[in-house]
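K.L.:
Compute the structure for the input listed below.
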Amino acid sequence: MRTPRWLPVLLVATLVLAGTAQANAATTNHPPTAPPVLHGIDLDNVTVLDLQHAMDTHRLSSAALTTFYLNRIRTLNPSLHAVVETNPDALKDALASDQQRQRHGGRGPLEGIPVLLKDNIDTADREHTTAGSFALLGDKPARDAFLVQRLRAAGAIILGKANLSEWANFRSTHSSSGWSARGGQTNNPYVLDRNACGSSSGSAVATAADLATVTIGTDTAGSVVCPAGTTDDVGIRPSLGLVSRGGVVPISAQQDTAGPITRNVTDAAAVLSVIQGVDPRDPMTAAAAPFANRDYLAALRPGALRGKRIGVWRGGGDNPDADVVLAATIATLRRLGATVIDNVDLPGVQDVLDSYFPAALVEFKHDINAYLAETPGNHPADLAGLIAFNQAHADVEMPYFAQETFEQAQATSGDESDPAYQQLRAWATTTVRNAFDSTFATNRLDAILAPTNKPAWVTSVQNGDDLTDLTGASEPAAVAGYPDLTVPAGYDSHGVLPIGMSFIGGRFSESTLISLGYAFEQASHVRRAPTFLPTLP
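P.N.:
Predicted coordinates for the structure are as follows:
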């Protein structure tokens, strides 16, 4: 494929916004840390409901809020690399929201609320959707992703696109989470030389650092909840099919979903209430029809843990800091009236996690080829074209790690009618679902609790992620297609790096998980604002 004429110009423009894409996170300067206060409102500690009241009473406007975030992005993003571009129409849209409120009232809890989208979610405005790669930079999707249509209809302001692990971390086995050719290396706002985990790291960092009110991430095997956990955010990976994947750059239709990343459970409930829905372009959403109109704000009950039965799964790995936080969380749950059953089992799950990856390779080739075929523009036509593009622009796209995962996927048939593929996927999904379902039933559980993450590791773009002692239950929940809610729960031995706890439930049990997470949040009040330390002592 020939090099598009626009590539050199847009390359320069993108690197100016993102900062030096080749820089290691450890060399990042300490950014200014002015508190996010606007008109006397501490934006780090309010909910979208508080913001609605402030705008209804004329203490605040969407235009002022949007302007504040745009200015904060300009100030902090050179150190964080959390945002790849801002929406040139954001302020105009905010002014229109203010007029809507003045003339007709707000349309709901997201009216006038600035939202950042992960840069693999299509928008049909003047923004780009690139999955972090220059291969898609010149294109314009024909339509908004379904979830973006829902956000706009609810009055939300699309503020821009958040950085991510390029191609949602499905390009290389040696990648650094949060690195993309477009955006450089995303840095954790608690300690800047630390990683933010998972492909939705830009969304999570932007939320934690108050670069937007809320953000949207996507999750195939933990890329909403792990970034949220490492940055002291709330994150929800919804049940498979509750939120449409229409207009989202795919990895696997059998596991992909989008979900909210927020600073509190209230905001996560408000966002999920809006972005859920049945989409004719995504057949997986048909099963969600009986559940897709729930108001999750109604699930916010401080006493929800009393009388509930929570199982603790310790099979996701062992980390000393996470173990301490888990013990404290269990004590809090018991104090709040929950019965905790420790050391529950998920039989057969580890065998699946060790073996299902070949199915994901087939799915990626099939799904990315379909996405590229229906997306207009002068981009590579298929996965083979993406591989060739990366080879032709290796100095920009592959300065630190290669594309082994792309090449493994390309070597498959990409044929989802292949009986061998179907058998592997069916075994993986069925085994993990049966493991969860049997454990829920045997122990009469309302949810399973597990650490979301270990403390963030030191970022090394040259060596990739540090996966030693990686803890969490996000991958089993993702393979099952079951919901996973992470909430801030504690910190490492330094008292600086966040550790989240995940509440996992059966399919479409989001209301229950939100109730439990809210009750824990309101009793513990763990979350603290980022410290922006350059490194730990």
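K.L.:
For the rest of this, base every contact and every neighbour count on C-alpha atoms.
P.N.:
Noted.
K.L.:
Now name the helix or strand holding Leu449.
P.N.:
The secondary structure element spanning Leu449 is strand 447-451 (assigned by DSSP states H and E).
K.L.:
The helix or strand following that strand packs against which elements?
P.N.:
Using DSSP H and E, the helix or strand that follows strand 447-451 towards the C-terminus is helix 474-480. With contacts defined as 3 or more CA pairs under 8 Å, 6 or more residues apart in numbering; DSSP states H and E, the packing partners of helix 474-480 are helix 349-355, helix 419-443.
K.L.:
quick one more, to check against the first:
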Amino acid sequence: MVSSGLLLCSALVASGVLGESEWTNPFPVKKCNGVVIEDVDIDTVQNYFEQKVLSAEQLTQCYIDRINLMNPYLHTVIQINPDALSIAHALDAERAKTGARGPLHGIPILTKDNIGTADKVPTTAGSLALLNSTVARDAHVAALLRLAGAVLLGHANMAEFADYIAYDNYAEGYSDRGGQTRNCFNGTQQTSGSSSGSAQSVVGNLCMAALGTETDGSILLPAFHAGIVGIKPTVGRVSRAGVVPGSLSQDTVGPHARTFRDAAYVLDAISGVDARDNATFAALVSGAARHANFSTAVAGADALRGAKFGIPWDVLWSSSAGGVTHRAAFLAVLQKLEAAGATLYNNTNIPRIRELQDPYGWGDALDTPQELWARTYLHVDLYNGHRRVPARARAQPDPLVPRAARVGGRAQRQHGRAGRGHDLGQRRGQLRARERDARRHGRGVLPREGAPGPPESHQALIATQLWRHELSKSGIDAALTHTTANGTLVMLDALLVPMAGGGLFDAPASGLPAAAHYPAVTLPVGQDPWQVPFGLGLWGTAFSEAALIRYGSAIDAVVGWRGKPMFYAYNTTRIPFDPRWPGFFDTPS
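P.N.:
Coordinates of the predicted model:
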């Protein structure tokens, strides 16, 4: 039976009049102890605390109440920390006695379910296989949040095992343990992933901020689908110790928040060297570890005067994903930046990008042989990482049984296109071959990692991964060092990339910084006809988070777009599906 929410939403989409005037928000944010908490930032909440009009315990209770109300429909939270209220109470008492530890004191924060917390909440990566697993100590980032005075509110839902559980035709944000995460703007549409619950919990006003993790796109893509700020740090900026691994080489942990300042506060808290993660020593060697106050990098519109940004047109901007609706909105944003004093340099292209990137979304370049797919060599990372998980956590019943196809996920975006400008027969053939392979094994990707091949195949795949890493790193650095038509060398402050699309056709805006291990940020700039937000991304070189936060926050001050989620079709039980393809909006009605 089709839910009434889906019927109404479908009718509004079909008529082209999906808008706030046609729908009443079923989940308005109530005041908490008489004060407004809807979309408030951390500084505002700290002022509430100091004025004693709100306590951390009261705020935590308000978020718990809201989670209990909405989660049966949205599935953004896997489990609330049963000790959250007692933790908040203790932090209130500490504040009264000795003052606040810092900006995160008493702030309720959700962590993605693959980030270990040594409390009563099991760390399961969304899987029933790890339902009874416990960890002996916090992940390093969780321990640092506690040290900063944050209230660990619970675990956010995620795409199970960070998307490694699925093959093709997979709805992002689904886990066996948490169910299907819904987009707060429109329940029929994608959340992207794999940090789906983290991003949607922030925009849904279920927490103040959240932690996500990223191997390739898992912080950035959910952030723009939620219309919030996401920061994907350089690999090595933040420890991965205690995080269920996806890729030992590419994984990183970063914040989802409503503002750059809030995200910077969280990044300040979780950054630093950790003896359990060798990658963090790279920041120490480079001198980047000395910068630990990212919130001071937050700037206003004045920071755009004299700023120099590159527009890497080839593949990243030239893709028809999103059609004219997105392109017009992005053009308007770029014009605002120029009016604010920034200089934009077009065609600051990534060398050899067509060897690396699919122009129609997440995934490898067209015609890449299967043995060179990123997904193929990342499986070796996954296998090696999971071998390091303690035996007691691995020795759980294995529920990894075959799954029904779920339409519209990021895995399908890699090799399941449908649209103009493609050899559709070739693409469909690739997809069918992969589906046959999955069915022959009787389950998804993860169980196959138990037998990834002989050691020499590992070495070949690792060599391929290093090739992609070096090519991506040198490509971004080359684009940031731009030579104009008259031979002038210009050092760019950042590259600007579109963060748009949905479901099948995200903009190809995460793969290169992921492979390069470089930082990236995204901020919201608009909304599509399905009410799903889209954003603008900034890329930089290694350990350039401070610059990206500076310019990202300055752009945010100029654009100033924030969408209000209306929870269209919140009660749908259908699998999220995005009926978009390259050129969709260009198709005559």
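K.L.:
Can you tell me what Ile216 of the first structure aligns to in the second structure?
P.N.:
For Ile216 of the first structure, the aligned position in the second structure is Leu211, judged by TM-score structural alignment.
K.L.:
residues in contact with its match?
P.N.:
Contacts here follow CA atoms under 8 Å, 6 or more residues apart in numbering; on that basis Leu211 of the second structure touches 109-112, 198, 253-256.
K.L.:
so which of the residues you listed comes closest to Glu456 of the second structure?
P.N.:
Nearest to Glu456 of the second structure, judged by CA to CA, of those is Val253 at 30.8 Å.
K.L.:
Quick one: the strands in the stretch 351-500 of the second structure, in order.
P.N.:
With strands called from DSSP state E, counting those that start in this stretch, the stretch 351-500 of the second structure shows them at 481-483, 489-491, 494-499.
K.L.:
Need the contacts of Leu211 of the second structure in a markdown table (columns: secondary structure).
P.N.:
As requested, those are arranged in a markdown table below (DSSP: H, G, I helix; E, B strand; the rest coil):
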| residue | secondary structure |
| --- | --- |
| Ile109 | strand |
| Leu110 | strand |
| Thr111 | strand |
| Lys112 | strand |
| Ser198 | helix |
| Val253 | strand |
| Gly254 | strand |
| Pro255 | strand |
| His256 | strand |
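K.L.:
okay, the helices and strands packed on helix 474-480 of the first structure, which one's buried deepest?
P.N.:
Between these, the one whose residues have the most neighbours on average, counting mean count of other CA atoms under 10 Å, is helix 419-443 (a mean of 17).
K.L.:
Need the residues that contact that one.
P.N.:
Residues from elsewhere that reach helix 419-443 of the first structure, judged by CA under 8 Å, 6+ apart: 311, 341, 344-349, 352, 356, 359, 362, 416, 445-448, 476, 479-480, 506.
K.L.:
hmm, which of those are the buried ones?
P.N.:
When these are checked for burial by 16 or more other CA atoms under 10 Å, the buried set is 311, 341, 344-346, 349, 352, 356, 359, 362, 416, 445-448, 476, 479-480, 506.
K.L.:
For the aligned residue in the second structure for Pro260 of the first structure, which non-adjacent residue is closest in space?
P.N.:
Under the alignment by TM-score structural alignment, Pro260 of the first structure pairs with Pro255 in the second structure. Taking CA to CA, 6 or more residues apart in numbering, and ignoring the residues beside it in sequence, Pro255 of the second structure has Leu211 as its nearest neighbour in space, at 4.7 Å.
K.L.:
Are we agreed that that neighbour is in a strand?
P.N.:
Yes - the assignment for Leu211 of the second structure by three-state DSSP puts it in a strand.
K.L.:
any idea how far Ser295 of the second structure is from it?
P.N.:
Counting by CA to CA, to the nearest Å, the separation of Leu211 of the second structure from Ser295 of the second structure is 17 Å.
K.L.:
isn't Leu91 of the second structure right next to His105, touching?
P.N.:
Yes - counting by CA atoms under 8 Å, Leu91 of the second structure touches His105, with 7.2 Å between them.
K.L.:
Need the residues touching each of those two.
P.N.:
In terms of CA under 8 Å, 6+ apart, Leu91 of the second structure and His105 are both contacted by the residues Gly149.
K.L.:
and Ala529 of the first structure, what does it touch?
P.N.:
44, 208-209.
K.L.:
Aligned against the second structure, show me the partner of it.
P.N.:
Under TM-score structural alignment, Ala529 of the first structure pairs with Lys564 in the second structure.
K.L.:
Can you tell me how far that match is from Leu221 of the second structure?
P.N.:
Plainly put, Lys564 of the second structure is 18 Å away from Leu221 of the second structure if you go by CA to CA.
K.L.:
cool, and Thr215 of the second structure?
P.N.:
Here the criterion is CA to CA. By it, Thr215 of the second structure lies 12 Å from Leu221 of the second structure.
K.L.:
Pick out whichever of those two has more residues nearby.
P.N.:
Legend: neighbour count by other CA atoms under 10 Å for Thr215 of the second structure and Leu221, higher for Leu221 (34 against 25).
K.L.:
if we can go back for a sec, any idea how far the match of Ala529 of the first structure is from Asp268 of the second structure?
P.N.:
Look at Lys564 of the second structure and Asp268 of the second structure: by CA to CA, they are 28 Å apart.
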